[in-house]
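Participant: Okay, predicted coordinates and the sequence, questions at the end:
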Amino acid sequence: MKGLTELLKGVLEGIVLERISQGETYGYEITNYLVDLGFEDIVEGTVYTVLLRLEKKGLLDVEKRKSELGPPRKFYRLNDSGKEYLAVFWEKWGFIEERLRQLKGDK
């Protein structure tokens, strides 16, 4: 769905962490995954900005490896801090989702 950029800003870290929790990956692969999910507005630059922020927060283990198709790639894995952060993200998301359902009148 298009036009989600502003709404996604607050949750993109959690979405990216969830993808990384499913297995080691790199930025371009994450971008393609998100586009395949329907997040058409997501561009590589946005994903790399999020990855850098998550890396600076100490939530990821990062390994640079040679690539046969160009410059070295950074591969990302969730570390223990990242797993804890992701668990808290889903708790917060559950709270928001529940309140939105109440607001909308869904049971």
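Facilitator: Good, I have the coordinates.
Participant: alpha carbons only for contacts and neighbour counts from here, please
Facilitator: Fine.
Participant: how about the helices in the chain?
Facilitator: For the chain, applying DSSP state H gives helices covering 5-8, 12-21, 27-36, 44-56, 80-104.
Participant: Ok, which of these comes nearest Pro72?
Facilitator: helix 27-36 (11.9 Å; C-alpha to C-alpha).
Participant: between that closest one and helix 44-56, how big is the angle?
Facilitator: 120 degrees (axes from the mean of the first three to the mean of the last three C-alpha atoms, to 10 degrees).
Participant: for helix 27-36, which positions count as buried?
Facilitator: Residues of helix 27-36 classed as buried: 27, 30-32, 34 (neighbour count, 16 or more other C-alpha atoms under 10 Å).
Participant: Please compare the first structure with the one that follows:
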Amino acid sequence: MDIQLKKGFLEYCVLAALKKKDSYGYQIVKDVSNCIDISESTLYPILKRLETDKQVSTYSVEHNGRLRKYYHIETKGIDQIKKFLEDWEQIQKIYQYIEEEMKDDKE
């Protein structure tokens, strides 16, 4: 997948993963990797941006004697997912247009 296109979807995938349950970095990578490749080095700047924008909040929990940082989706993050889903119809139209224009090349 094109890197720019992928970047556009990553934030929504991270937010969707957090919608199900609060989570920490490594687990988010595992969850999101089911649909799109992501590394921890890509994830953390996304999480920082989402936190700065108040779409997610953080808290720490002790795990095996160490503090683990958990991320929690906020109302603003849920609203972003809803907006993305509302925009999906337009994204599908763009896809269909491109697909239609490419039909001549498939034959």
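Facilitator: Cool, the structure landed. Keep in mind that what you see is a predicted model, and the values were worked out from it rather than measured.
Participant: Any idea which of the helices of structure 1 gets closest to Arg73 of structure 1?
Facilitator: helix 27-36 (8.4 Å).
Participant: what's in contact with the closest one?
Facilitator: Applying C-alpha atoms under 8 Å, 6 or more residues apart in numbering, the external contacts of helix 27-36 of structure 1 come out as 16, 19, 40-44, 47-48, 51, 74-75.
Participant: Same question for stretch 38-48 of structure 1.
Facilitator: Here stretch 38-48 of structure 1 has contacts from 1-5, 16, 27-28, 30-31, 34-35, using C-alpha under 8 Å, 6+ apart.
Participant: related to what we said a few turns ago, for the helices of structure 1, give me TSV that also has distance to Arg65 of structure 1.
Facilitator: Shown next, in TSV, are those (distance: least, C-alpha to C-alpha, whole Å):
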stretch	distance to Arg65 of structure 1
helix 5-8	30
helix 12-21	17
helix 27-36	13
helix 44-56	16
helix 80-104	21
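Participant: Out of these, which is closest to Val62 of structure 1?
Facilitator: Smallest distance to Val62 of structure 1 across the helices of structure 1 (C-alpha to C-alpha): 7.7 Å, for helix 44-56.
Participant: Which residue range of structure 2 does that closest one align onto?
Facilitator: The aligned range for helix 44-56 of structure 1 in structure 2 is 40-52, by TM-score structural alignment.
Participant: if we can go back for a sec, save the buried residues of helix 27-36 of structure 1 as TSV, and put in distance to Leu103 of structure 1 too.
Facilitator: Below are the buried residues of helix 27-36 of structure 1 laid out as TSV (distance: C-alpha to C-alpha, whole Å):
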residue	distance to Leu103 of structure 1
Gly27	36
Ile30	33
Thr31	32
Asn32	33
Leu34	28
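Participant: for those residues, which one is nearest Glu55 of structure 1?
Facilitator: Using C-alpha to C-alpha, the buried residues of helix 27-36 of structure 1 come closest to Glu55 of structure 1 at Gly27, 12.3 Å.
Participant: Now check structure 2 for the residue matching that closest one.
Facilitator: Taking TM-score structural alignment, Gly27 of structure 1 has Gly25 as its aligned residue in structure 2.
Participant: ok, now how distant is that match from Glu89 of structure 2?
Facilitator: To Glu89 of structure 2, Gly25 of structure 2 is 31 Å away according to C-alpha to C-alpha, to the nearest Å.
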